[in-house]
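Trainee: structure for this input, please:
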Amino acid sequence: MRKLTGYAGLVVGVLAVVMSVYHVYARLTVYAPDQHALLFITLGFSLVLSFLLWPLHKDATPDRVPWEDLALAGLSLFCVGYMFVNYEYVVNRFPTADALSPMDMVVGCMGILLVLEATRRTIGAALPIVAVTFLAYGLAGHWFGGFLHHRGLTLEITVDQSWFTTEGVFGPPMTVAGTYVILFIIFGTFLEKSGAGAFFMNFANAIAGGARGGPGKVAVVSSSMFGTISGSAVANVMVDGWLTIPMMKKTGFKPEAAAAIEAVASTGGQIMPPIMGAAAFVMAEFLGASYTSVMIAAAIPALFYYGALFAAIHFNAVRSGLKGLPKEELPILGQIMIKQAHLFMPVVVLLALLLQGFTPTYAAIMATVALVAISWLRPKTGMGPRACLDALREGAINTIPVAMACAAAGIVIGIVLQTGLALRFTAFLIDFTYGQLLLALMITMVAGIILGMGMPTTPAYIMQAALLVPAIIKLGVEPMAAHMFAFYFSCLSAVTPPVALAVYAAASIGGANLWGAGVQAMKFAAAGFIVPFFFVYNPALLFSGSWYEILSAVATGMVGVVALAAGLEGYFLRNAAWFERLLFLAAAFLLIDPDGITDIIGGGVLAVGLLSQKLRNGAPVTDSARA
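Mentor: Down below sits the predicted model:
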């Protein structure tokens, strides 16, 4: 991304601030334009800023906007301006029934190409390539056989569906970006500017830094807290990793383990309520449910994910004889809470408003306002006009990659709907798997990981929601569980080799071997790969059921993820023999499954493994022996 200064930097800064302020204004006043106009404005700002800030290629001049990018920004304004000039015509016409004029065709084709190029610049080439492939499929469907066959779309219908309807570029994904995502990103930026990131780190150090493997546990606490605000695994690694990874290495963690811990902890931020990744808002849109219901459903799986990671770090540290940070290097919890605890209050405000039934947009805005006011409880954290303007500017800029990903994904969704591919693919997948749910889930898992390797979580999830999730639902899975399953594996691609972007980022900081860090990351993230299968078969893990079912699922599941960590790390009370590791792993699978019979069997298997550890080679291991 370009680092513009002078007049160009001022212009871009003003545009970004205006973009943020407008979206806040649009949610607070009854005089704001309707939904169509909001999306036109969101795309207009995003396209213009994409071409002004992201260069054509990496070797371009970093501090100057060339004339061709200015021309593309101008064409973006022309295409969006055309939608406003002909607003009544665009909004009231019958899509794909009323013929497009020659100028409509020019604007539509130009707009689609601009969206694809802006997406390529901001998030890479993978999603634009997928979008172009689907556009070609729409035009050439009559050449395909089997479930891929359709009568073929004309160029006019393809352009109409992709640009002039509410099921293409301006479809549900873009609606989520322009309505919800930008406001939560702005809130997260304000939180970061207020110094909350430093508070999260100090708080984590104070409560966990002195324990065995303390720096690793600090990474879990701080990254889960910051990751739920940032919504990006890689961004979280780059913010927290510079502090946590060297700290872990200093106390004896191997570089690969340190990088894996930070990558897995950062990735979990997207599945951690109250503020999850942008895909969670898209999920709520697809489900026709409130974001609060999605947030509540995600709570138990997130608890298992981080519980397993925390236990794995502990076992890894004890097995390796690692210590925590020296007491003199630890911040004092009481002093931190006195000086900085107020910075956590806006998150509490946000969560309280969501749970009370307020809309996510209102909750995000009110939490941001509360943050600015609360920051002045301590002069050192008070956010003045300059800090607020910087937060508004960065919030808009951080929204652009998400908005462009949603716009390009909308093109894919439009083609899928227009060609009827979703229905045919659902029927094909059910026939291909012979109606076997487990096989369909395995295919969805692999697809989510592969898609997530080349694109951000949001478009990767959207692809699955369009093609794979309907088949899972038709096989009897509850919609929330089906969508959450796809969402999980879109996130976990960030720590799954061979293309594990969060691991790459962490390994570059820690000087770790990429494959070694990747394999270790998969071990640390094991609960994330296993738990989704269990909540598909038993929705109690998604807060669906009686309180007894939910509480028992949480209690036995937490024991199960600890057993899982012990089996993978090869340590519980002492170094585990191979048969003890198998017992722990078997117990983990049985206990995570929220069923009474499997819980009883799993508890017995775990007891056998622990008894074996206590009896093997004499008396139980003492603390000194563990070290």
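Trainee: C-alpha only now, for contacts and for neighbours.
Mentor: Will do.
Trainee: list the buried residues of stretch 104-111.
Mentor: For stretch 104-111, a neighbour-count test (16 or more other Cα atoms under 10 Å) marks Asp104, Met105, Val107, Gly108, Cys109, Met110, Gly111 as buried.
Trainee: following up with a second sequence; could you model it the same way so I can compare the two?
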Amino acid sequence: MVAEADIGARNPTSAWQSQLIVGTCIVWSLFQLYIASKVPSLVAEATGMSVFANIVAQARYVHLAFAIMLATLAFPLFRNSPRDRIPAYDWALLLLGLAACLYLVVFRFEIADRPGLWTTTDVVMSAIGMMVLMVSVYRSLGLPLVVIASCFILFAFFGGYSEWARNITNFGGASLSKALGHYWMQTEGVFGVALGVSTTMIFLFVLFGALLDRAGGGNWFIKVAIALLGALRGGPAKAAVLSSMMTGMISGSSIANTVTTGTFTIPLMRRIGFPAEKAGAVEVASSTNGQLTPPVMGAAAFLMVEYVNIPYIDVIKHAFLPAVISYIALLYIVHLESLKMGLKGLEKPGRRIGVLMILVLFLSGFIFLGICAFLMIGLRVLLDPVLGDSVYAAVAVLALAYVVLVAVAARYPDLEDDRDQTGPPVAPRLTPTLIGGLYFAIPIFVLVWNLMVRTDSLDRLSPALSAFWATIFMIVIALTHRPLKAFFRGRALSAETRQGWHDFVNGLILGARNMIGIGVATGAAGIIVGTISLTGAHQVIGQVIEVVSGGNLMVLLFLVAVLSLILGMGLPTTANYIVVSSLMAPVIVSVGAQAGLVVPLIAVHMFVFYFGILADDTPPVGLAAYAAAAISRGDPIMTGVQGFTYDIRTALLPFLFIFNTDLLLIDVGPVKAVIVFVVALLAMLLFAAATQGYFIAKSRKWESAVLLLVAFMLFRPGYFLDQISEPFATVEGPAALAMIEGVPEGQDIRLAIEGPDFDTGETRSTVIVIPAVPGDAMAALSEQGLTAVEEDGKLLLEEPFPGTPHFETIGIEYDYYGDAPVVIAQAQVENDRMPKEIFFIPALLLLAGIVLIQRPRATQPAF
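Mentor: Now for the predicted structure:
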């Protein structure tokens, strides 16, 4: 199943054909490492040949050429197509695809001299490239993305025939030459932002994860999780959650994550009493949520950097808290399931770790991840006198740490693959398991260090360069950790050296094969983005969704969630995110502003991303559920249904952080961040208890309802405060200027803008936020590129210039030259109210009441 869905199911019997696939994978991985390094520029300077530097600029075309080539070689076109050989029509498609991509490299100077004036050859090569790309998408990802992309292409050609669409978008249709040139010959279509991110960042992170897995890091993650949690009640299920989270950090595929960890954990869950469907569902919920966990996040994190235009470190910060809360809640759900079924844990030799100690270790691990930037910066300050700006000194310190950790690990036996053990299930001891592979944490440390650390003498590296150096160090580990262990154990080195080389080569192969689907998906998604830039199609779709929702933000969010789930049944998470965010993110922001809610763009993108992930276990197509059911021997549909019920708590989080952006740590200090974490975690655990119908004892229906109410009060205390006290002081018209002048520095001012819609002429309203400039209202407006004029008792707003902060929000949405003016209708400033946290008190009192009521009914200890 993994081969069919992720890496290609064709396995030629002919040696040269098989070697061609393997060799192409290796060359692609080495090419990506080459362009990520500084070697091309150094070679160009040394030789004076610009071709070595130019290959980096042309990398997108080569990247897609490799993806199309491997999709053609590794994935059969139809179910009945031969899998033991490569048929003639695939060779023809391969040559056509390579020709269309490399045409852009070979004739790049001639193409640059005729932008928009495409020749017949340009159009023909573009048509061939589009056709072969669609075939590659179909064979590697199935029909859904092909259908969606085709619909957008048809709109580009025939959308001008619809008067309604033409009135909204002012698009009259595109000629064959214009459309194909836009899609293929420029960087606004197939070779746009998405494919660029796949080329420069996503591949390196996927390759890093593949090398870590092949070297034994994935097995180490799983064994540590089982050693830590396996002896607890329902231990294998809890270990599945923890190990899937850790492997999910470096895996971009829900299916691969399910199979990697599930082959260990699902049989163990079955052996302690979990039914087949629930065992598979736990693994599915854990593995799909692995894409929520920074730093990789299923490749969507890198796309958010480009689409939201924020630093990568900010994406990690915003994603961190929801991911932690989601996983702890899943651990709690697994614990409640174990309590309901009266299950025990695995046997464990030696001293057992108490529940309290495990909780401390678990939370301290998350807390460490949360403050590791500060710890690393402190370490950097201490080492700065020694290291300075010297890369060699830093490498020497890392090498020494690596050798020491391998020497210590050599004293313990290697971690064995015991998936087929026949005796009583036993959890390994934690100390030898943890120390035996601790050196696998070094490249992850290198990755996080480069991404997060910044001092006066050292800047953070880009995500691409961070992944490059982490991958280089991972290659060193893959090649050397086995022979080093043999050396410290006094054994022969030759066999272990060969095995290390095989691990390295297999990592290169797996990394490339894992990228086939992502490579062609980002190219096909570029067609959708290109259609939007060419035609304004998002306005049509946005208006349809907006009309269906009636302008109600909650209804709109629900529709977007359903759309993400439906599309995600047939699309990989990355493609689903690109499609839905491109179409719906502006609509959600616009409708929210019309409703008076300023929704940060990152919150909208995270919302879409979360529901795209949930589609991986949504019946009837959730492939992760089929993979888990194949291992558990359960029903795949029921496995998917059960997995989705476990993931309800994940589906709740996106709605919460749209209305409570504290969960995304937006404008939240360290102290408040801790409070937000504790309160949100408690609320999520109570929500999980309510949906599972079990808290201290089996809950009655009214008790579950009270727990839901308590969870809501903890998540949204501001809702109750708004019912008894107005959140904003509001003034209308020219009086807004006086209010703006009296607002202290550092406080935000909300401006309600009203005026005729540019497309429809109907009056529309929206809300923008500007920072205060004390004592000068015009200066506060001017700093945001806004100019207001008082006239006839109204505060008229002039058209903002392009490039000013609010041009994209209000500059292109309103008709500033119509009969009706655009005005600042209201100005709002937050009222001085009691803290919303006061409502935590009644919530905790209700919770205490439920505890007192349920305690006498408890029939078994909590742990």
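Trainee: between the buried residues of stretch 104-111 of the first structure, which sits nearest Leu28 of the first structure?
Mentor: Closest to Leu28 of the first structure out of these is Gly111 (29.6 Å), distances taken as Cα to Cα.
Trainee: spatially nearest residue to the aligned partner of that closest one in the second structure, not counting backbone neighbours?
Mentor: By TM-score structural alignment, Gly111 of the first structure lines up with Gly129 in the second structure. Leaving aside its sequence neighbours, Gly129 of the second structure sits nearest to Ala100 (Cα to Cα, 6 or more residues apart in numbering; 5.0 Å).
Trainee: what sits against that neighbour?
Mentor: By Cα atoms under 8 Å, 6 or more residues apart in numbering, the residues touching Ala100 of the second structure are Met125, Ser126, Ile128, Gly129.
Trainee: so the last one versus Val193 of the second structure, what's the distance?
Mentor: Okay, so that is Gly129 of the second structure. Remark: distance between Gly129 of the second structure and Val193 of the second structure (Cα to Cα, to the nearest Å) = 18 Å.
Trainee: cool, Phe644 of the second structure as well?
Mentor: Remark: distance between Phe644 of the second structure and Val193 of the second structure (Cα to Cα) = 32 Å.
Trainee: more neighbours: the two, which one.
Mentor: Neighbour totals were compared for Phe644 of the second structure and Val193, and Phe644 leads with 25 against 21 (other Cα atoms under 10 Å).
Trainee: the longest helix in the first structure is where?
Mentor: With secondary structure taken from DSSP state H, the first structure has its longest helix at helix 385-419.
Trainee: just the buried residues of it, please?
Mentor: Neighbour-count burial for helix 385-419 of the first structure, with 16+ other Cα under 10 Å as criterion, is recorded at 388-416, 418-419.
Trainee: the helix or strand following that helix - contacts with which helices or strands?
Mentor: Downstream of helix 385-419 of the first structure, the next assigned helix or strand under DSSP states H and E is helix 421-432. In terms of contacts (3 or more Cα pairs under 8 Å, 6 or more residues apart in numbering; DSSP states H and E), helix 421-432 of the first structure is packed against helix 457-467, helix 469-474.
Trainee: quick one: contacts of the last one?
Mentor: Here helix 469-474 of the first structure makes contact (Cα under 8 Å, 6+ apart) with 422, 425-427, 429-430, 437, 440-441, 444, 479, 482-483, 486.
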